[in-house]
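1. Got a predicted model here, sequence first, then my questions.
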Amino acid sequence: MAAATQQMSSLPSGFRICTTAPDILYLPELVFGGLVWILVASTLITPNNPQGWVMFVSVFCFVMTFLWLIIFACGGHKNSSAWATADFIYHLIAVIFYLSASVILANVTIGMKDSASLKYYQIDIAAVVFSYIATLLYFIHCILSAVRWKSF
């Protein structure tokens, strides 16, 4: 009976996801990921290919995090250990994606310092800052998900 109680507390559902770690990080991940998406979309997209990767990562992680939040909020995970594993793997992939996108975005921003208008340069700087914040949030979520997965 104690094991069943521990499983219930390992994967919360409903509004409890807004009060437990690491699930409380879903909302900040959505906010900062959405800001990256909006800021990169509002800048002058040069060069196209690296900025395209940043857009893909921010949109992909935003949509997947929103779906993940809905699945956990509706209780669709049924408290199985497979969902704890999938949560850890998804956030690990998100960290790798966001870290690569953040580095690329910072490199593109440094490169456009002299060639772009001040407005686009400042927007790109804000996008870089929010991208690294999103990376940090996904990293913390990944670590806490790994701890939860190991204790499951």
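-> Looks like it came in fine.
2. make it CA atoms for all contacts and neighbour counts henceforth
-> Fine.
3. Which parts of the protein are strands?
-> Assigned by DSSP state E, the strands in the chain number zero.
4. Helices of that one, residue ranges please.
-> 2-10, 26-41, 48-74, 81-111, 118-151 (DSSP state H).
5. and the last one, what other elements does it pack with?
-> When you say that, I think you mean helix 118-151. Applying 3 or more CA pairs under 8 Å, 6 or more residues apart in numbering; DSSP states H and E, one finds that helix 118-151 makes contact with helix 26-41, helix 81-111.
6. got the helices of the chain as CSV, with mean neighbour count and distance to residue 17 columns?
-> Output for the helices of the chain, formatted as CSV (neighbours: other CA atoms under 10 Å; distance: least, CA to CA, whole Å):
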stretch, mean neighbour count, distance to residue 17
helix 2-10, 12, 11
helix 26-41, 20, 9
helix 48-74, 18, 7
helix 81-111, 18, 13
helix 118-151, 19, 13
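7. then this one, side by side with the first:
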Amino acid sequence: MSSSTSSSTLPSGLAVLTTFPDVLFIPEIIIGGLVWILVASSKVPYPMLQGWVMFVSVFCFVMSISLLCLYLCGAHGGGSCWVALDAICQCTAALFYLSAAVLEAYTTYSLGLFPILAHQYRENIAAVVFAFVATLLYVIHKVFSLLRWKSS
């Protein structure tokens, strides 16, 4: 894989799938979709907390797919404003996912206090793990996007 930090422009076309950090769009979409599915399939004991987790997972899923499609189509035109937009989107997603992962962990901890909800507890544990993995992916993507923005 070639490093995108040596170039200050965003790749377009299929080069998106071979450059780092843009290749992270694929695992971000997959892991974010798993968080979305796991939270949606569990019962919601705390609607406000898990509503935020659902919002974050759906928002980041749609944002990542949208950016990936724009980059694949070459709609960004290679402008420097797109490099800044990419950095802003990745910073926002990392911050949102960190807050969602912590809230989902709190919700799961609260469910663990009631042994009668064991099946629901396992689903939420999986959601917590995938939410923290998604957070890690977005943080890595954010760091390299910021480096690319700084060099542009």
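-> Happy to help now that I have it. Quantities reported herein were computed from a predicted structural model and do not represent experimental measurements.
8. what TM-score comes out when they're superposed?
-> Once superposed, chain against chain, the TM-score is 0.93 (TM-score structural alignment, normalised by the length of structure 1); 147 aligned residues with a CA RMSD of 1.6 Å.
9. returning to what we had before: mind putting the helices and strands packed on helix 118-151 of structure 1 into CSV with distance to residue 56 of structure 1?
-> As requested, these are exported to CSV (distance: least, CA to CA, whole Å):
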stretch, distance to residue 56 of structure 1
helix 26-41, 9
helix 81-111, 9
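10. residue with max distance from the center of structure 2?
-> residue 116 (31.9 Å; CA atoms, centre = their mean).
11. picking that back up, can I get the helices of structure 1 in CSV including distance to residue 18 of structure 1?
-> What follows is the helices of structure 1, written out as CSV (distance: least, CA to CA, whole Å):
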stretch, distance to residue 18 of structure 1
helix 2-10, 13
helix 26-41, 8
helix 48-74, 9
helix 81-111, 16
helix 118-151, 13
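12. Next, the contact list for residue 129 of structure 2, please.
-> Counting by CA atoms under 8 Å, 6 or more residues apart in numbering, residue 129 of structure 2 makes contact with nothing.
13. make that residue 61 of structure 2, sorry
-> Contacts of residue 61 of structure 2 (CA under 8 Å, 6+ apart): 28, 29, 32, 33.
14. switch to 7 Å and redo it
-> 29, 32, 33 (CA atoms under 7 Å, 6 or more residues apart in numbering).
15. quick one: what's aligned to residue 47 of structure 1 in structure 2?
-> Aligning on TM-score structural alignment places residue 47 of structure 1 opposite residue 46 in structure 2.
16. do you know how far the residue lying closest to residue 79 of structure 1 once chain neighbours are set aside is from residue 77 of structure 1?
-> Of all residues not flanking residue 79 of structure 1 in the chain, residue 11 sits nearest, at 5.6 Å (CA to CA, 6 or more residues apart in numbering). Separation of residue 11 of structure 1 from residue 77 of structure 1 (CA to CA, to the nearest Å): 8 Å.
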